[in-house]
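In: Show me the folded form of this:
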Amino acid sequence: MTLDYSPYLRGSIAAVLSVLQHSTCPENTVFHFLATPHHHPHLHKTIQSTFPYLHFHLYPFDPTTVNHLISSSIRHALDQPLNYARIYLADLLPTAITRIIYLDSDLIVVDDISNLWKINLNSHVLGAPEYCHANFSHYFTNKFWSNHFFSSTFKNRNPCYFNTGVMVIDLIKWREFNFTKKLEYWMRIQKRHRIYELGSLPPFLLVFAGNVEGVEHRWNQHGLGGDNIEGLCRDLHPGPVSLLHWSGKGKPWLRLDAKRACTLDNMWAPYDLLRHQSLFSDS
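Out: Got it, this is the predicted structure:
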């Protein structure tokens, strides 16, 4: 998980609390946080004072690692370097760490996270809920689909959309096959040819879609923040729920503060430990 000295920290704290509250053995859960170095002292103090007994590690993520590879997208928040930090997890975490669950900051877990941890990835590097009914072509520009060299990357694959806010990752395989470089390759292509519009998601689709270990949809009830333009209220997808994810523009802390909460935002509110702290502006 990333930590940012911004309103998103409220989301991260809420996510951590939700994991702890629903874990059968919370003392066995180790959190690995990525943050920009100059925010480390404040963030470390905040985490330690909020969760005195939390087993956690805080790793520095240098924005210059990825700044030169970022292209503007349809929403400014998607262009922040920390949004791309997930690409570098295998490089930033110690090699002794061989498996992780990556979680975004705008979600809560309402089930025992160990059930997600224990899934069998089989031969895959990455596990996530897949949504094969989604129109996959919408995630890339016409320029991408009309260029045989680009579009042929999906040859012999059956690519499905998956959301990168919840992923189980085999770091051994990631490091062995250097998937960081594969993702950076497509980001460089994007800088020259503008083949997508949506932040850090498309490179993951280009590299992994069709080669993902499918996880039950209950582990990422995503889209609760609406789309990336208006962020309107949305309902849950049909079926059981283990994780609620406010991907999209509308974040529960902003809507609650503005007294314009959606119904599901009230499920996030009990985990909002920083709601009484005026630490941030919403600019």
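In: rest of the way, CA atoms for contacts and neighbours
Out: Noted.
In: What about residue 248, how many residues nearby?
Out: 20 (other Cα atoms under 10 Å).
In: secondary structure class for it?
Out: For residue 248, the assignment made with DSSP: H, G, I helix; E, B strand; the rest coil gives coil.
In: For the comparison step, fold the sequence that follows:
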Amino acid sequence: MVHFRLHAGVLFFTVVVLFPLLCSGIRSIPSREGNSGAVEVLNEYRFAEAPEYRNGRECPVLTTNGRLVSSCDPSLVHIAMTLDSEYLRGSIAAVHSVLKHASCPESIFFHFIAAEFDPASPRVLSQLVRSTFPSLNFKVYIFREDTVINLISSSIRQALENPLNYARNYLGDMLDLCVDRVIYLDSDVVVVDDIHKLWTTKLSGARVIGAPEYCHTNLTKYFTDVFWSDPAMSGTFTSARKKPCYFNTGVMVMDLVRWREGNYRGRIEKWMEVQRKSRIYELGSLPPFLLVFAGDVEAMDHRWNQHGLGGDNVRGTCRPLHPGPVSLLHWSGKGKPWVRLDAKRPCKVDHLWEPYDLYIRNNIGYHYSRNDHHHSS
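Out: Below you'll find the predicted structure:
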């Protein structure tokens, strides 16, 4: 069993709620894998209100406008996540885990990216977040799916074609210009360490993103023969400044100033356009990131992305934890812990996600109490 330590500085806190910024959006695509399931979740579950966590004396004093915390406060830790009905349970658990283990939880600002035509509207999703975390600092942005819908190619799994998977490409455009750095997290993670440690990752030189790298992974399997047989395309990796290594885009530290200045959105879109014409990869939003950044990523400790816990993209079979310390658990792959737990077919690692789950299933009489979770003081 893996044991996690709570940071000694974690305290109960009250944060000010920011009403969501609702930008214009456009159509979504139907999913063969679970929009009906998302509606069922919203109908059958409700969230328990999370405990409140407060900053300690060592935490910075926040800049406020009345009672609202400004997203431009330079002392804030910024986290971006997508927000949709199908993965809402995972998103709430992820937020809960971040707050529970943070040394200065009041100094965290969440940027949620939602699709306008999700079965649950962005306004409804925002209200659910607010009712679960009444004093959370956050904004909700509506992702304009028309920006990317015509660039998306079919993938090995329908869920990977969801336009919201590509929202991370547009954070530099959507977030306030005063936000110059952000941590991007997928919705199927839990953080079991102080997020401030990840936030302070130094991006050396002109590097734009930081992520754990896996240099033993064979990149050949991520791209088709069409790609490898074309010297101009495959040369993208052979001409890299250092050996290109695989990295998972579900956990990244991003320098948004360098991202905007370097037009990295455009660089990623260029490869997506090539994919539409030549079919150079089979997965969804990951390969364009590999093509643009592999060989130029700030390597972070592997403890910050224990990924693959959801199994492979076809069967979603159980996988154990990798050896070594753990700061973040990531259920990438087909299997999600809340689905397997509800089906009473959990993997062992799914029980590590369960303490952060704030859903209540009314029809089985489960009730969450604040006393169910223990906090350091």
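In: overall similarity of the pair, as a TM-score.
Out: Overall, the chain-to-chain superposition scores 0.96 on the TM-score scale (TM-score structural alignment, normalised by the length of structure 1); 277 aligned residues with a Cα RMSD of 1.0 Å.
In: tell me the helices in structure 2, going along the chain?
Out: In structure 2, helices defined by DSSP state H lie at 35-44, 88-101, 122-132, 171-174, 195-199, 225-228, 231-238, 256-261, 264-278, 286-293, 337-342, 350-353, listed in chain order.
In: can you put the ones you listed in JSON lines and add mean neighbour count?
Out: Formatted as JSON lines, the helices of structure 2 follow (neighbours: other Cα atoms under 10 Å):
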{"stretch": "helix 35-44", "mean neighbour count": "15"}
{"stretch": "helix 88-101", "mean neighbour count": "25"}
{"stretch": "helix 122-132", "mean neighbour count": "19"}
{"stretch": "helix 171-174", "mean neighbour count": "19"}
{"stretch": "helix 195-199", "mean neighbour count": "18"}
{"stretch": "helix 225-228", "mean neighbour count": "15"}
{"stretch": "helix 231-238", "mean neighbour count": "14"}
{"stretch": "helix 256-261", "mean neighbour count": "17"}
{"stretch": "helix 264-278", "mean neighbour count": "16"}
{"stretch": "helix 286-293", "mean neighbour count": "21"}
{"stretch": "helix 337-342", "mean neighbour count": "16"}
{"stretch": "helix 350-353", "mean neighbour count": "19"}
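In: give me the number of residues near the counterpart of residue 141 of structure 2 in structure 1?
Out: Here residue 141 of structure 2 is matched to residue 59 in structure 1, going by TM-score structural alignment. Per other Cα under 10 Å, the neighbour tally for residue 59 of structure 1 reads 19.
In: what's residue 59 of structure 1 in contact with, if anything?
Out: 32, 33, 34, 35, 92, 93 (Cα atoms under 8 Å, 6 or more residues apart in numbering).
In: Tell me who's in contact with the residue lying closest to the first one once chain neighbours are set aside.
Out: Just to be clear, that refers to residue 32 of structure 1. If you skip the residues right next to it in sequence, residue 32 of structure 1 has residue 57 as its closest partner in space, 5.0 Å away by Cα to Cα, 6 or more residues apart in numbering. Contact analysis of residue 57 of structure 1 by Cα under 8 Å, 6+ apart lists 30, 31, 32, 33.
In: doesn't residue 248 make contact with residue 286 of structure 2?
Out: Yes. Taking Cα atoms under 8 Å as the definition, residue 286 of structure 2 is a contact partner of residue 248 at 7.4 Å.
In: Report the two of the contacts of residue 59 of structure 1 separated the most.
Out: 35 and 93 (12.5 Å; Cα to Cα).
In: neighbour count winner among those two?
Out: Set side by side, residue 35 of structure 1 and residue 93 give different neighbour counts by other Cα under 10 Å, the larger being at residue 35 (22 against 19).
In: and the gap between that one and residue 249 of structure 1?
Out: For residue 35 of structure 1, the distance to residue 249 of structure 1 under the criterion Cα to Cα, to the nearest Å works out to 22 Å.
In: re the thing from before, can you tell me which of the contacts of residue 57 of structure 1 is nearest residue 227 of structure 1?
Out: residue 33 (26.7 Å).
In: any idea what the closest one aligns with in structure 2?
Out: Mapped onto structure 2 by TM-score structural alignment, residue 33 of structure 1 lines up with residue 112.
In: same deal with residue 92 of structure 1?
Out: Under the alignment (TM-score structural alignment), residue 92 of structure 1 pairs with residue 174 in structure 2.
In: contacting residues for that match?
Out: residue 141.
In: From residue 140 of structure 2, how far out is it?
Out: When distance is defined by Cα to Cα, residue 174 of structure 2 is 10 Å away from residue 140 of structure 2.
In: overlap in contacts of those two?
Out: Common contacts of residue 174 of structure 2 and residue 140, defined by Cα under 8 Å, 6+ apart, are absent altogether.
In: Now check structure 2 for the residue matching residue 192 of structure 1.
Out: Taking TM-score structural alignment, residue 192 of structure 1 has residue 277 as its aligned residue in structure 2.
In: doesn't residue 105 make contact with residue 13 of structure 2?
Out: Yes. Applying Cα under 8 Å, one finds residue 13 of structure 2 in contact with residue 105, separated by 7.2 Å.
In: Comparing these two, which residue is more hemmed in?
Out: Regarding residue 13 of structure 2 and residue 105, a neighbour count based on other Cα under 10 Å identifies residue 105 as having more, with 31 against 17.
In: Contacts only, for the most centrally placed residue in structure 1.
Out: For structure 1, the residue whose C-alpha lies nearest the mean C-alpha position (Cα atoms, centre = their mean) is residue 165; its distance is 2.6 Å. When contacts are counted by Cα under 8 Å, 6+ apart, residue 165 of structure 1 is found next to 102, 103, 104, 247.
In: which one in structure 2 is aligned with it?
Out: Looking across to structure 2 (by TM-score structural alignment), residue 165 of structure 1 lines up with residue 250.
In: Then residue 9 of structure 1?
Out: Using TM-score structural alignment as the criterion, residue 9 of structure 1 maps onto residue 88 of structure 2.
In: Spatially nearest residue to that match (excluding sequence neighbours)?
Out: The shortest distance from residue 88 of structure 2 to any non-neighbouring residue, by Cα to Cα, 6+ apart, is to residue 187 (7.7 Å).
In: ok, the residue opposite that neighbour in structure 1 once aligned to residue 163 of structure 1 distance?
Out: Residue 187 of structure 2 maps onto residue 105 in structure 1, with residues paired by TM-score structural alignment. Applying Cα to Cα, the value for residue 105 of structure 1 to residue 163 of structure 1 is 13 Å.
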